[in-house]
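**Student:** here is my input, please return the structure:
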Amino acid sequence: MRRGWLIAAAIVIALVLALLGAGRLGVFSGTPPTDLGVHDGRFKPPSATENSVSSQARLHAESRPPASARINPLPLRGKADASITRLRSVLEATEGVRIVLAAPDYLRAEARTRWLGFVDDLEFWVDPVDGVIHLRSASRLGRRDFGVNRERIDEIRARYLGLGPKPD
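**Tutor:** Take a look at the predicted model:
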């Protein structure tokens, strides 16, 4: 009986180590989408599954994003360039987030989970017509993210607005 428990424990430990090793090797990072960016004032639609959020979800009713994909844009904090600079500082201070592309009105970043290395794509665009920063955050892999993208954006929003811990 005891020998069976030891074998089972050894198998579980081996599986956990294999998963962690696979994550470190980038097995779970996925491939960056080729259609990111702003096209005609829009991001690509949020996923049809529950693994993304977008402040433009309502603009993509034809792709039938779930209600969970809807999130509010960020307000501008002063002028557009100052707002994007502030947001960039918040992103740079966010653990696991790496800025991939920075323009005067657009930021693209990747957020990597600590243990398994799953990657989410984050986009932020200053909409001069609506006077907001539209955002999109989506998992590259999987059908559900258990609210991780929304939680990350909520944390970024709080720090951007000065309601959360200040970036270092």
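**Student:** make it CA atoms for all contacts and neighbour counts henceforth
**Tutor:** Noted.
**Student:** state the helix or strand in which the residue nearest to residue 77 when sequence neighbours are not counted lies.
**Tutor:** Nearest residue to residue 77, sequence neighbours excluded (C-alpha to C-alpha, 6 or more residues apart in numbering): residue 83, at 5.2 Å. Per DSSP states H and E: residue 83 is located in helix 80-92.
**Student:** next, the angle from the helix or strand following that helix to helix 80-92.
**Tutor:** The C-terminal neighbour of helix 80-92 among helices and strands, as given by DSSP H and E, is strand 97-103. Interaxial angle of strand 97-103 relative to helix 80-92 (axes from the mean of the first three to the mean of the last three C-alpha atoms, to 10 degrees): 160 degrees.
**Student:** can you list the neighbours in contact with the lengthiest helix in the chain?
**Tutor:** For the chain, the longest helix by residue count, based on DSSP state H, is helix 2-24. The contact list for helix 2-24 (C-alpha atoms under 8 Å, 6 or more residues apart in numbering) reads 28-29, 115-118.
**Student:** can you list those residues in a markdown table and add neighbour count?
**Tutor:** Output for the contacts of helix 2-24, formatted as a markdown table (neighbours: other C-alpha atoms under 10 Å):
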| residue | neighbour count |
| --- | --- |
| 28 | 19 |
| 29 | 21 |
| 115 | 12 |
| 116 | 18 |
| 117 | 21 |
| 118 | 21 |
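**Student:** and for comparison, fold this next one:
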Amino acid sequence: MKHRSRFLTLLLGLVSATAVAGPSADFIERGQLAPCPSSPNCVSSLATDDGHRIAPLAVPGDASTQMAALLAVVRDMPRTEIQAQTENYLWVVFSSRLMRFRDDVEFLLGPGDGVQVRSASRLGYSDLGVNRARVETIRAKLSQGARVSVRASE
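**Tutor:** Now for the predicted structure:
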């Protein structure tokens, strides 16, 4: 009975930790993406250290074209849920297949072709490179989409 109680406590802790609201209020309050914590379970194109830094996404076109491309890519990926969208901001939650861990991915569109991106785990210390791999998958899919749209217009 003691083990069952510990298991239920652990399970409730995991469920409540993954149900917490996503990104900090940095974007809402200041119009910018939150910095990564010191833990290695986050990547950001705005980070200055090599452990967290990832290149911005190159998405050609104006903000509406960029947003359409991002939406097409993330909607095609498994276990995604769009949480918030404005004309220059997109917040998507990705859930892992097995344990349903939730990761927050934010996109901030700006002038030019660069889209700032932040991907962070809500739980744990290390993500074993999952957030970096996810952003690189999105980058590859965006690149494939750009090649397809160029061919279609020729």
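**Student:** before we move on, back to that, what span of structure 2 lines up against the helix holding residue 83 of structure 1?
**Tutor:** With TM-score structural alignment applied, helix 80-92 of structure 1 matches the range 63-75 in structure 2.
**Student:** identify the farthest-apart pair in the contacts of helix 2-24 of structure 1.
**Tutor:** The two members of those with the most space between them (C-alpha to C-alpha) are 29 and 115, at 11.5 Å.
**Student:** just to revisit the earlier point, and the match of helix 80-92 of structure 1, how far from structure 1 on average?
**Tutor:** By mean C-alpha distance after the TM-score superposition for structure 1, the fitted stretch 63-75 of structure 2 averages 0.8 Å away from its aligned residues in structure 1.
**Student:** in that stretch, what's buried?
**Tutor:** Buried residues in stretch 63-75 of structure 2, defined by neighbour count with 16 or more other C-alpha atoms under 10 Å: 63, 66-67, 69-70, 73-74.
**Student:** sorry, back to before: what range in structure 2 matches the very next helix or strand once past the longest helix of structure 1?
**Tutor:** Scanning forward in sequence from helix 2-24 of structure 1 by DSSP H and E, the next helix or strand is strand 52-54. Taking TM-score structural alignment as the measure, structure 2 aligns residues 42-44 with strand 52-54 of structure 1.
**Student:** please identify the buried residues of stretch 153-160 of structure 1?
**Tutor:** Neighbour count says stretch 153-160 of structure 1 has 153, 155-160 buried, by 16+ other C-alpha under 10 Å.
**Student:** tell me the counterpart residues of it in structure 2, please.
**Tutor:** Mapped onto structure 2 using TM-score structural alignment, stretch 153-160 of structure 1 covers residues 135-142.
**Student:** what's the mean deviation for that stretch versus structure 1?
**Tutor:** Looks like 0.6 Å for stretch 135-142 of structure 2 (mean C-alpha distance after the TM-score superposition for structure 1).
**Student:** re earlier: dump the buried residues of stretch 63-75 of structure 2 to TSV, plus distance to residue 108 of structure 2.
**Tutor:** TSV is the format used below for the buried residues of stretch 63-75 of structure 2 (distance: C-alpha to C-alpha, whole Å):
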residue	distance to residue 108 of structure 2
63	10
66	10
67	10
69	13
70	11
73	15
74	14
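**Student:** first to last residue in stretch 37-45 of structure 1, what's the distance?
**Tutor:** Its start and end residues considered, stretch 37-45 of structure 1 measures 11 Å (C-alpha to C-alpha, to the nearest Å).
**Student:** grab the nearest non-local neighbour of residue 32 of structure 2.
**Tutor:** With C-alpha to C-alpha, 6+ apart as the criterion, residue 32 of structure 2 has its nearest non-adjacent residue at 6.0 Å, and that residue is residue 26.
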